[in-house]
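In: Here's a sequence, model it:
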Amino acid sequence: MTKAKRRWSQAVSEHSDAMDLKEGVFKSDDPRKIAASIKHSTEASRRRKSGPFRSAMSMLSFYIYRAGDQLTKKKKNTLEQAKEELRNDFGRETKR
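Out: I've put the predicted structure just below:
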């Protein structure tokens, strides 16, 4: 596989028109801060193609899948909790 094909997710992160995230947002250990930052970014963006909730969840899921096995269980759990916080912030049903 060529180097360019292996790094497609990095290119998406760097050049995506979806939204501009605050730098280091995924480094936080607080799921509420992560969710609040992503929510703010999606609501402020005028370049997104879908609604704010869908864009926010897509960006968070993309990050989780992109990181893959590099995520510790603790960090993945924090990001999954951030998804629940996003659902609450947008008034959506929580996943059970």
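In: CA atoms for contacts and neighbours, from now on please.
Out: Fine.
In: Tell me how many other residues surround Lys39.
Out: Other residues near Lys39 come to 22 when the count uses other Cα atoms under 10 Å.
In: tell me which element it is part of?
Out: helix 31-44 (DSSP states H and E).
In: elements contacting that helix?
Out: helix 52-67, helix 73-89 (3 or more Cα pairs under 8 Å, 6 or more residues apart in numbering; DSSP states H and E).
In: now the angle from it to helix 52-67?
Out: 120 degrees (axes from the mean of the first three to the mean of the last three Cα atoms, to 10 degrees).
In: ok so, going back, nearest to Arg6, of the helices and strands packed on helix 31-44?
Out: Closest to Arg6 of the helices and strands packed on helix 31-44 is helix 52-67 (Cα to Cα; 11.3 Å).
In: Here is a second sequence; please produce its structure as well for comparison:
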Amino acid sequence: MKKADHPSTRRKGGRPARQRHAQASSAKARAQDTNGATKRWSQQVTDSSDVLDLESGIFKSSSAEAIALSLKESALRSRRRKGTPFQSAMSMLNFYINRAGRNLPKSRRDTLQKAKGKLREAFGRKP
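Out: Next comes the predicted model:
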């Protein structure tokens, strides 16, 4: 059996899968609105979410404790949250980490992971 005939390289209709770069360019084209501006839904969620009113630039802080305390204050102050303050704060921190993905440097990821532990401590949760 040739590699091209292998089932994993063929789609249902018998045609080969698209090249990755072709998919990326079409996804990029779909991400642009009519004005040519790129839609960044994750930025919109961060800016205008009903979850928390975050301190500007808090995730850029180099202190895990400062990040945790700021998230705690924001969660306790917010009246628009659906869950508990702890759930809202942890959710926003996880959202930021997940959306950054592979673009997040290891040092930043480590700081944010430490902030998760500090956030648990700040709310009196077990680590």
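In: quick one on the thing from earlier: would you format the helices and strands packed on helix 31-44 of structure 1 as CSV with mean neighbour count and distance to Arg32 of structure 1 included?
Out: Output for those, formatted as CSV (neighbours: other Cα atoms under 10 Å; distance: least, Cα to Cα, whole Å):
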stretch, mean neighbour count, distance to Arg32 of structure 1
helix 52-67, 17, 13
helix 73-89, 18, 6
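In: Using a markdown table, please lay out these together with distance to Ala4 of structure 1.
Out: As requested, the helices and strands packed on helix 31-44 of structure 1 are exported to a markdown table (distance: least, Cα to Cα, whole Å):
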| stretch | distance to Ala4 of structure 1 |
| --- | --- |
| helix 52-67 | 15 |
| helix 73-89 | 27 |
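In: List the contacts of stretch 11-22 of structure 1.
Out: Ser37, Ile38, Ser41, Thr42, Ser45, Arg46, Arg47, Arg48, Lys49, Ser55 (Cα atoms under 8 Å, 6 or more residues apart in numbering).
In: corresponding residue for the first one in structure 2?
Out: With TM-score structural alignment as the criterion, Ser37 of structure 1 lines up with Ser70 in structure 2.
In: again, but for Arg92 of structure 1
Out: Arg92 of structure 1 maps onto Arg125 in structure 2, by TM-score structural alignment.
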